[in-house]
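Engineer: Sharing a model that was predicted from the sequence below.
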Amino acid sequence: MTKANMARQIAEKNGFIAALDQSGGSTPKALRLYGVNEDAYSNDEEMFGLIHDMRARIIKAPAFNGEKVIGAILFERTMDGEIDGTPTAEYLWNEHQVVPFLKVDKGLADEANGVQLMKPMPDLDHLLERANTKSIYGTKMRSVVNAANREGIAAIVAQQFDVGRQILGHGLMPIIEPEVTITIADKAEAEEMLLAEILKQLDALGEDKKVMLKLSLPTKANLYKPLVDHPRVMRVVALSGGYSREDACEKLAANDGIIASFSRALTEGLSAGQSDEDFNTTLAATIDSIYQASKAGC
């Protein structure tokens, strides 16, 4: 019953999905923005301990609940960690009614044909089995489009859907994320190509299959409306992609049916040195602004 409740929340409820899934490469920057510099830790274990503390502080904040935050994407180490003695994903759902997702990709391959595919994931089946034992509802995996290259974009979308079918085979909901870099000159053209390739792959999915999509906010508002309306898509969410929170929320509100899945824009303004009261107040205001933008787009 729990998975059915989670599915209903993700498919139908107003709100947004928080991205708390910085990996080894992006963790130092996330900690710096939080006011924790490299001299505060001397190895990866200490670094990941500090980022877990930051995530736990966010998750435990009163405003971080299923009223506005309908889901959260976790890094593997966060899934394996605990909050107040309870496994993180269980804590999220049982205490806050926030649906837990897991980042499963292992980073990006070198660029070819204007895109960066995902690195191989030889242990994915084992990770998905573990995710099922840890109360995880779905997964997320990211690859990147850096140019409007038709061959590259076709390859990136094919890879995402191939892995997506593997994830569906474990009874988990895949969030497919082919991110378009927001600073490229041919972004609008790349997005048109991406839309065509995603529609092709969706039409080839079995009738009983559904996926989610996580996409950069498009240059042309409502470009992705055919994906929002597609019967094989549970939900389309948007990443902030380097936009400020204000810009991301403004762009999000212009796209009907798309909700947010922000990372940096979510933690903007939060600091390790803040009192709990200031931290919780800042986070509550951020959550509300992202929620309102997501709601405007629904």
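Structural biologist: Arrived safely, thanks for sending. Residues are numbered from 1 along each chain as shown.
Engineer: Could you use CA atoms for every contact and neighbour count after this?
Structural biologist: Will do.
Engineer: So which residues of the protein form strands?
Structural biologist: Along the chain, counting by DSSP state E, strands occupy 16-20, 69-74, 82-83, 86-87, 99-103, 115-116, 138-145, 173-180, 211-216, 233-239, 258-260.
Engineer: helices or strands next to the last one in the packing?
Structural biologist: Here strand 258-260 is seen to pack against strand 16-20, strand 233-239, helix 245-253, helix 276-296 when contacts are counted using 3 or more C-alpha pairs under 8 Å, 6 or more residues apart in numbering; DSSP states H and E.
Engineer: Report the inter-axis angle for the last one versus strand 69-74.
Structural biologist: When you say that, I think you mean helix 276-296. Relative orientation of helix 276-296 versus strand 69-74 (axes from the mean of the first three to the mean of the last three C-alpha atoms, to 10 degrees): 110 degrees.
Engineer: this is the other structure I want to compare:
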Amino acid sequence: MDVGKYDKVRAGTGFIAALDQSGGSTPKALKLYGINEDAYSSGEEMFALVHKMRTRIITSPSFDGDRILGAILFEDTMDRDIGGMPTGDYLWKVKDIVPFLKIDKGLAEETHGAQVMKPLPDLDNLLERAVSKHMFGTKMRSFIRLPGQGVDAVVAQQFAIAQQILRFGLVPIVEPEVDIHSPRKIEVEDQLRVTLRKELDQLKEDQAVILKLTLPETDDFYREFVEHRRVIRVLALSGGYSRAEANARLARNPGMIASFSRALTEGLTLTQDDGEFDAVLAETIGTIAEASRT
């Protein structure tokens, strides 16, 4: 494990940017940016366009290591270059930002009110590539709508795969997202906290993870994880909240820091000149970083 990257993630100020829209979510991200689906006719063209968008964000003067601890990348982005070097190396060597890789392949069908991840049969090979590309860690997302057996299944799968990731010397970001529109969101969060606690307490002395959790209904609800010796950091996902709402909720949860995706790119468009683009991004990064300082 890279000690410099670990220290930055563990003790640095700022937040982790989520730039990991995958094949399924990329068209929506591009449309919000101002590029409609008729602008490309293949997956390769689509990914080339989104890489240009991500490159514009990453190379912006506002996207800096003073306020951004890390960035989560999609596999395609990890495999491409920025500034003549692999994206992960550019982030760390030029921007002082720690690179992470999204490893999941999407969600399975809902069962018992939750969606576990689809199978990851080629995960070892992907993790080997992540190590070779100097990724510090990984991120994987599940989705929970209702309390019950589904919550237990999601957490069990997350930690089973986390063990696989840890064997490669990478730090897993465990993300059991809770539906912000769930009619039983408080019950889900109660159960999730108990289930996560059990899994964390079973980790070995030399093992630690990062948790990425939906902003809770009860303020400071995940305090025990912020202080848990097996948790490097607790991240908050915006989960569909507007940036303003997500920032307001985050500020009421001391110790949690942001890891926003849509909320990060909100307001950025292709037609903005570089000055306008950077001004919007600077304001966004500033507000998210401030909310993460609580």
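Structural biologist: Alright, I've got the coordinates. All of these numbers come straight from a predicted model, not from anything done at the bench.
Engineer: so what number do they get for TM-score?
Structural biologist: TM-score for the superposed chains, counting by TM-score structural alignment, normalised by the length of the second structure: 0.99, backed by 294 aligned residues with a C-alpha RMSD of 0.7 Å.
Engineer: so which of the strands of the first structure is the most packed in?
Structural biologist: strand 258-260 (a mean of 29; mean count of other C-alpha atoms under 10 Å).
Engineer: Mean distance between it and the second structure after superposition?
Structural biologist: Compared with the second structure after fitting, strand 258-260 of the first structure deviates on average by 0.1 Å (mean C-alpha distance after the TM-score superposition for the first structure).
Engineer: quick revisit: out of the strands of the first structure, the one nearest residue 158 of the first structure is which?
Structural biologist: strand 173-180 (10.4 Å; C-alpha to C-alpha).
Engineer: Identify the residues contacting the closest one?
Structural biologist: Applying C-alpha atoms under 8 Å, 6 or more residues apart in numbering, the contact partners of strand 173-180 of the first structure are 137-146, 156-157, 160-161, 164, 167-168, 187, 190-191, 210-216, 241.
Engineer: do that again at 7 Å, thanks
Structural biologist: If you take C-alpha atoms under 7 Å, 6 or more residues apart in numbering as the criterion, strand 173-180 of the first structure is touched by 137-146, 156-157, 160, 164, 167-168, 211-216.
Engineer: thinking again about what came up before, mind putting the strands of the first structure in CSV, distance to residue 267 of the first structure included?
Structural biologist: Formatted as CSV, the strands of the first structure follow (distance: least, C-alpha to C-alpha, whole Å):
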stretch, distance to residue 267 of the first structure
strand 16-20, 9
strand 69-74, 13
strand 82-83, 19
strand 86-87, 22
strand 99-103, 18
strand 115-116, 26
strand 138-145, 19
strand 173-180, 20
strand 211-216, 18
strand 233-239, 13
strand 258-260, 14
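Engineer: Run through the residues that contact the aligned partner of residue 237 of the first structure in the second structure.
Structural biologist: Using TM-score structural alignment as the criterion, residue 237 of the first structure maps onto residue 235 of the second structure. Shown in contact with residue 235 of the second structure (C-alpha under 7 Å, 6+ apart): 211, 212, 213, 256, 257, 258, 259.
Engineer: Closest to residue 79 of the second structure out of these?
Structural biologist: residue 259 (21.8 Å).
Engineer: how much space between the aligned residue in the first structure for that closest one and residue 30 of the first structure?
Structural biologist: Taking TM-score structural alignment, residue 259 of the second structure has residue 261 as its aligned residue in the first structure. Distance of residue 261 of the first structure to residue 30 of the first structure, computed by C-alpha to C-alpha, to the nearest Å: 16 Å.
Engineer: Ends of stretch 266-285 of the first structure, what's the gap?
Structural biologist: Note: stretch 266-285 of the first structure ends 10 Å apart using C-alpha to C-alpha.
Engineer: Same question for stretch 136-152 of the first structure.
Structural biologist: End-to-end distance (C-alpha to C-alpha), stretch 136-152 of the first structure: 31 Å.
Engineer: Not counting residues beside it along the chain, what's closest to the match of residue 259 of the second structure?
Structural biologist: residue 17 (4.5 Å; C-alpha to C-alpha, 6 or more residues apart in numbering).
Engineer: aligned partner of the one you found in the second structure?
Structural biologist: Checking TM-score structural alignment: residue 17 of the first structure goes with residue 16.
Engineer: residues contacting its match?
Structural biologist: 68, 69, 70, 71, 258, 259.
Engineer: make it 8 Å
Structural biologist: Taking C-alpha under 8 Å, 6+ apart as the test, what residue 16 of the second structure contacts is 68, 69, 70, 71, 72, 235, 257, 258, 259, 260.
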